[in-house]
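J.: Structure for this input, please:
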Amino acid sequence: MARRNVAQAVLRVLLGLVYLAAGVAHLRSPGVFLSITPAWVPWPEFVIAATGVAEVLGAVALVGVRPLRRAAAIGLALYAVCVYPANIKHALDAIAAHGADAWWPYHAPRLAFQPVFVWWALFAGGVIDWPLRRRPAVAAGG
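T.: You can find the predicted model right below:
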């Protein structure tokens, strides 16, 4: 198995586990997520439940349903983009409640890592192959 395929398989399973756990948490403990949902989100209880279902289905499709893998990867990447406002609100609420120093160890890495989750989903699902793609050979004399 090529190095890229091994990396994708490992990252696919890890990401699937992360999203499965997050989805179950959304469904079992929606109050935690309701508290960080921005006020402009309509029907927040429904949105939290729908995001939990989306995470579970996305994780299952990414890891276990090959024909849906690319669609799941794109969906999970878009999901990571869409929930970013909730992560920002969570960080700002922490700053307001506990001061700027209290939010840094948890929220700064979380906010910085969100683009990695987007890449992770796309790479693990085979939508992109960066950084492990083969570079074309450079033609001699040119």
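J.: From here on, just use CA atoms for contacts and neighbour counts.
T.: Will do.
J.: Go ahead and confirm Ala73 touches Phe117.
T.: No: using Cα atoms under 8 Å, Ala73 is not in contact with Phe117, being 10.4 Å away.
J.: more crowded one of those two?
T.: Between Ala73 and Phe117, Ala73 has the larger neighbour count (other Cα atoms under 10 Å), namely 28 against 18.
J.: Sort out which residues of the helix or strand containing the more buried one are buried, please.
T.: Secondary structure assignment for Ala73, by DSSP states H and E: helix 69-82. For helix 69-82, burial by neighbour count (16 or more other Cα atoms under 10 Å) applies to 69-77, 79-80.
J.: Here is a second sequence; please produce its structure as well for comparison:
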Amino acid sequence: MSGSQRSPLLLAGLLAVAGVSHFAAPRQFDATIPRALPGKPRTWTYASGAVELALAAGVALPRTRRVAALAAAGFFVGVFPANVQMAVDWRHRPAPQRAAAIGRLPLQVPLVLWARGVAKGGAGRS
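T.: Here you go, the predicted model:
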């Protein structure tokens, strides 16, 4: 399998694992939901997990890959405020947890670029 075929499936796998994680261990995601959002954090946790699962399915299928990958890029941008919230909330935690929270912030850039690369039909970042 070439890199251009493998990359979309890796992206789909990452989205699927993240989506399942939102349902399997929702508490850790609830804590990252920005308080400015209306409603209960668990609703947002489940909704974002469902979106990730739908994006995973869309990216995995060649027929819907381009649109789903573009939507995934937008989703990665959209969840950035949750990563900022986590970094702010975890600023007084032990150094490894603080580092993980801060490390998530720049991770969004390669995820967006990867999804855009998949949408363009290239390998993007795998």
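J.: how much does the helix holding Ala73 of structure 1 stray from structure 2?
T.: With mean Cα distance after the TM-score superposition for structure 1, helix 69-82 of structure 1 departs from structure 2 by a mean of 0.7 Å once superposed.
J.: Give the aligned range of that helix in structure 2.
T.: Aligned by TM-score structural alignment, helix 69-82 of structure 1 corresponds to residues 65-78 of structure 2.
J.: Relative to Lys89 of structure 1, how far out is Leu34 of structure 1?
T.: Distance check for Leu34 of structure 1 against Lys89 of structure 1: by Cα to Cα, to the nearest Å, it reads 11 Å.
J.: Work out which residue lies at the spatial centre of structure 2.
T.: Phe76 (5.2 Å; Cα atoms, centre = their mean).
J.: for that one, what are its contacts?
T.: Phe76 of structure 2 is in contact with 108, 111-112, counting by Cα atoms under 8 Å, 6 or more residues apart in numbering.
J.: Filter the residues you listed down to just the ones in helices.
T.: 108, 111-112 (DSSP state H).
J.: Now the counterpart of Pro30 of structure 1 in structure 2. Nearest residue, chain neighbours left out?
T.: By TM-score structural alignment, Pro30 of structure 1 lines up with Pro26 in structure 2. Once flanking residues are discounted, Pro26 of structure 2 sits nearest to Thr45: 6.5 Å by Cα to Cα, 6 or more residues apart in numbering.
J.: how much space between that neighbour and Ala31 of structure 2?
T.: Plainly put, Thr45 of structure 2 is 9 Å away from Ala31 of structure 2 if you go by Cα to Cα.
J.: between those two, who's got more neighbours?
T.: Thr45 (24 against 16).
J.: what about the more buried one, helix or strand, and which?
T.: With DSSP H and E as the test, Thr45 of structure 2 turns up in helix 41-60.
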